[in-house]
Structures are given as C-alpha cells and as structure tokens.
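> Prediction below, plus the sequence it came from.
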Amino acid sequence: MASPYPLHTILFLDIETVSQYSAFGELPPEWQELWRHKAEALLRDKLPATPEEIYGRSAIYAEFGKVVCISCGVLSGPPAGRKLSIKSFYGDDEKDLLTRFCDLLNKLGIGGTKIPLRPQRKGIRLSLSLPAHGHPQYEAAFRPEPLG
C-alpha cells in the first residue's frame, strides 16, 4: 500500500534505549521499590517471576531507561535516483545526546503543536512542534527546555 505522504517528507527514526543501571541490585533502594511496584503490574496474571528476574525489560520504560542512540534518515532525490541520508547520535550522556538531536531537528523547520517527548526526571524536557495536517513538508522543532 502506498503511503499517503510523499517519501521525501518522512523523517525515519530509530531510538535505542538501555536500562539506567545494568542490574537490579545496582538500583538505589528507592528505585528498587519503584521497580517492584512497576513489576507487580507487569507480572499480574503472568507466569511467576520476580521483579529482579524481569529487570531486563526496564529499558523500554521511560522512568527506568535512557536513550543511548537515535538514528534518523531522510530520502531525497527523484524516485529513480533516490538517496538515503542517515545521521546517528549516540553516547552515555542522555541530555547531551538529546540536545544534539534537537539541534539537528531545529534545522528542519518550525511547526505548531508542542508535544513533550521525555519524562522530566533528568532536568530536561523536549518539545516537538509539528505542522498542521496536510502540510507538504515535514517540519519539526525540538527545543530542550530547562525544568524549573
């Protein structure tokens, strides 16, 4: 099925996350309790397991994971000679990684509706501006905003 949007207007994203701590035992005591609470909900009506046994899943939950890599791509050129341009941002410092990603996206344009993208746990909030429906070009503006 063909996309209703021209391919050159789509920003393709791949975001990789990891757990903030490599093992459950490394979590500070208050975070261990938070994970236990989360695990109770995850394990409800499932096979028996402990919070420690399922900690490997924590990377996909915003409050327990962190972004370590964002790759984005755009297609350009005519269909017969279309090129894919890819840029990746990676590193252990999530705030720096997200700020560098925001800087790139700010170059793509400015839209209208703000959508918060990350939880506010790390002292940074990202806002995304999107164009009105049906706009012929993709436009996204990300802006790190200090929490305060």
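Yep, that arrived.
> contacts, neighbours, all on C-alpha from now
OK.
> Next, count neighbours for S129.
A total of 20 residues lie near S129 under the criterion other Cα atoms under 10 Å.
> Let me know the secondary structure of it.
strand (DSSP: H, G, I helix; E, B strand; the rest coil).
> Which residues does the longest strand seen in the chain contact?
Looking across the chain with DSSP state E, the single longest strand is strand 65-76. The contact list for strand 65-76 (Cα atoms under 8 Å, 6 or more residues apart in numbering) reads 7-20, 58-59, 82-94, 97, 101.
> which other residues reach the longest helix anywhere in the chain?
For the chain, the helix that runs over the most residues, judged by DSSP state H, is helix 29-43. When contacts are defined by Cα under 8 Å, 6+ apart, helix 29-43 is touched by residues F24, G25, A49, T50, P51, I54, Y55, F64.
> and the residues you listed as a markdown table, adding neighbour count and secondary structure?
Below are those laid out as a markdown table (neighbours: other Cα atoms under 10 Å; DSSP: H, G, I helix; E, B strand; the rest coil):
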| residue | neighbour count | secondary structure |
| --- | --- | --- |
| F24 | 21 | helix |
| G25 | 11 | helix |
| A49 | 11 | coil |
| T50 | 12 | coil |
| P51 | 19 | coil |
| I54 | 15 | coil |
| Y55 | 20 | helix |
| F64 | 20 | coil |
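> will you turn those residues into JSON lines that also has distance to C72?
Converted to JSON lines, the contacts of helix 29-43 look like this (distance: Cα to Cα, whole Å):
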{"residue": "F24", "distance to C72": "31"}
{"residue": "G25", "distance to C72": "34"}
{"residue": "A49", "distance to C72": "36"}
{"residue": "T50", "distance to C72": "36"}
{"residue": "P51", "distance to C72": "34"}
{"residue": "I54", "distance to C72": "30"}
{"residue": "Y55", "distance to C72": "28"}
{"residue": "F64", "distance to C72": "24"}
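> Please enumerate the helices of this structure.
29-43, 94-106.
> okay, now the one to match up with it:
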Amino acid sequence: MIDNIDIANVLFLDIETVSAKPDYQSLDDDFKELWALKARQFTRHLEGEAGEEELEQLYHDKAGIFAEFGKIVCISVGVVHRDKDDQLLRVRLKSFASENELELLNDFSQLIFKFYNNASKFFFCGHNIKEFDVPYICRRLVVNQLPLPNVLDLFGKKPWETQHLLDTLELWKFGDRKHFTSLKLLAALLGFPSPKDDIDGSDVGRVYWQDKDLGRIAFYCEKDVLATIQLFLRYKRMPLLEENQIAHVK
C-alpha cells in the first residue's frame, strides 16, 4: 500500500508533551488523589498508600504521557513536495509551539480543517501516531472544548476507515504486536540522522518547566518529524533528504 502513496499527500507530525503542572505539589487535592490512583495502574508494586516522594517522582517522570495529567506544548508538522526545477524532493517543517495549549491546538486544527480534512485524499504519518499522538491530540481538543477534525475523530471507525493514518512504528512491526522499536534505533539501523542528538523525550519536561526553552523543544520536535520522513522514504526505497532539501519555516 505504501508504495502507491504520493508523499506530497502526507502530513507528517509529532507532538511534545509535558505534565500539566510543574510538579506534583502544584496539583490540587483532587488531582493528587487521582494521580495516586493512576500511578497504581502502571506501577504494580505500589500497593496501598504510596509515599509523597514516590508520587512526586512518578509525576515528574510519567505525567506528561497521559492526556489527563499532561498537556501539549508543541506540534510539529512536515510537508514534502517535488521541486519543479530540479525535481528534487523538498520538505518544509513548521511548529505550533506555545505555553497556551488552547492557542496551539486551535492553530493546528485550523490547518487541518483548511487543508487536510479529507481522509480519502490525505494521510497523516508519525511514529506511534495511532497509540500516542492522535489520541493525545483528540483528548486535549476535548479538554479545551475545540472541535475535532473528521480525519482525527476515530470513534466508531472500522480499521479500513483509518487507513489515512500511517504509523511508521506499526509498519515496522509487520504484524508483531508485541514489538516496539524507537525512532532512534531505526535511524541507526537504516542510516539516517538520529533525532535524539540533543535532547530526548525524557528531557522535554525539564527544558519546558525549568529551562523555559520552548524553541529548543520545537527544534527537537521538528527533528523527530524529519526523521519520520526519512524513515518513510526508506520504506519506499527512495533517496534520503539532504540538508539543502530541508527548510524550517515560521
């Protein structure tokens, strides 16, 4: 199927998320209790009452990956087109990054509504996009009371109705549902630059809350998108992009 997809009709994307609050102590009492319940679900050794210190560390390490306890601080997208003059592929990378999640999500969803809200024509591609990026975006759209674009609203959809979502992780699984392979590993294996040469996902919360460097997060997120595009090109047995084919736009 992927061989028949025109890369110009694919919107590549990646998101970066952080905890909703800078630390566990900033939560109100209700959310502290709810976090303790959540922590027990994914940390089986937490039987009974977990200590404040352990809950604080878990919140620091894990809250950002849950849409109920985190927020999106950056969505980066990439589009590819073929240059009419030299026939080389060109990619344009753009980030929606803001401390105001409502503003960020509104800007991103307006892009989708205006240009990509047609599942029969356009595709969305990311690494683990089906299990993480798309569900997270949709949940945060609901939290912020913003409308869901039809192409991202997967409620009640059959598997053949979601073929516009191209997950590069799923493509690598080849039916092996237990297998998880990071983008960093695939970059090393398939010979394209790693997106993790500065920070990785575990650093994003610190860079956001402590360093307050949203620009660094956006640049890292764009590198993830670029790596996903390179992986997609490898799947299609096409040449990788060179530096002169890549543009970062505001």
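Sure thing, it's come through. Being a predicted model, the structure only gives us computed values, none of them experimental.
> Provide the TM-score value for the superposition.
With the length set by TM-score structural alignment, normalised by the length of structure 1, the two chains reach a TM-score of 0.74; 132 aligned residues with a Cα RMSD of 3.2 Å.
> Buried residues of the longest helix of structure 1, list them for me.
Residues of helix 29-43 of structure 1 classed as buried: Q32, W35, R36, A39 (neighbour count, 16 or more other Cα atoms under 10 Å).
> Dump those residues to a markdown table, plus distance to A141 of structure 1.
Shown next, in a markdown table, are these (distance: Cα to Cα, whole Å):
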| residue | distance to A141 of structure 1 |
| --- | --- |
| Q32 | 36 |
| W35 | 33 |
| R36 | 37 |
| A39 | 35 |
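> Map F24 of structure 1 across to structure 2 for me.
Taking TM-score structural alignment, F24 of structure 1 has Y24 as its aligned residue in structure 2.
> The closest residue to that match other than its chain neighbours: how many residues sit nearby?
Closest residue to Y24 of structure 2 apart from its sequence neighbours, by Cα to Cα, 6 or more residues apart in numbering: E56 at 5.1 Å. Using other Cα under 10 Å, E56 of structure 2 has 17 other residues around it.
> mind listing what E56 of structure 2 touches?
D23, Y24, Q25 are the contacts of E56 of structure 2 under Cα under 8 Å, 6+ apart.
> One more pass at 10 Å, please.
By Cα atoms under 10 Å, 6 or more residues apart in numbering, the residues touching E56 of structure 2 are D23, Y24, Q25, K32, W35, A36, A63.
> Report how many residues lie close to the last one.
Put plainly, it is A63 of structure 2. By other Cα under 10 Å, neighbour count at A63 of structure 2 equals 26.
> same thing with the first one?
By the other Cα under 10 Å criterion, the neighbourhood of D23 of structure 2 contains 15 residues.
> about what we covered before: these two touch, right, the match of F24 of structure 1 and G64?
No - Y24 of structure 2 lies out of contact with G64 (Cα atoms under 10 Å); the separation is 11.8 Å.
> ok, now which ones touch the match of F24 of structure 1?
F31, K32, W35, E52, E53, L55, E56, Q57, L58, Y59, H60, A63.
> and the residues you listed as CSV, adding distance to D224 of structure 2?
What follows is the contacts of Y24 of structure 2, written out as CSV (distance: Cα to Cα, whole Å):
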residue, distance to D224 of structure 2
F31, 32
K32, 32
W35, 29
E52, 34
E53, 33
L55, 30
E56, 29
Q57, 26
L58, 25
Y59, 24
H60, 22
A63, 21
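> For these, which ones persist in structure 1?
Among these, the ones still in contact in structure 1 (both residues aligned by TM-score structural alignment, their matches' Cα atoms under 10 Å) are F31, K32, W35, L55, E56, Q57, L58, Y59, H60, A63.
> out of these, who's nearest I2 of structure 2?
A63 (34.5 Å; Cα to Cα).
> Grab the nearest non-local neighbour of the closest one.
S19 (5.0 Å).
> one step back: so how far does the longest strand of structure 1 sit from its counterpart in structure 2?
Following superposition, strand 65-76 of structure 1 is found to deviate from structure 2 by 0.5 Å on average (mean Cα distance after the TM-score superposition for structure 1).
> Could you do stretch 97-104 of structure 1 as well?
Once fitted to structure 2, stretch 97-104 of structure 1 is off its aligned match by 0.9 Å on average (mean Cα distance after the TM-score superposition for structure 1).
> residue range for that stretch in structure 2?
By TM-score structural alignment, stretch 97-104 of structure 1 lines up with residues 104-111 in structure 2.
> which residues touch the matching stretch?
Residues contacting stretch 104-111 of structure 2 (Cα under 10 Å, 6+ apart): 72-77, 95-98, 101-103, 112, 115-117, 137-138, 140-141, 144, 146-149, 152.
> at 7 Å what do you get?
With Cα atoms under 7 Å, 6 or more residues apart in numbering as the test, stretch 104-111 of structure 2 has contacts from F96, A97, S98, L141, P149.
> now these as JSON lines including neighbour count?
Output for those, formatted as JSON lines (neighbours: other Cα atoms under 10 Å):
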{"residue": "F96", "neighbour count": "20"}
{"residue": "A97", "neighbour count": "24"}
{"residue": "S98", "neighbour count": "17"}
{"residue": "L141", "neighbour count": "19"}
{"residue": "P149", "neighbour count": "18"}
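> Right, I'll call it a day here.
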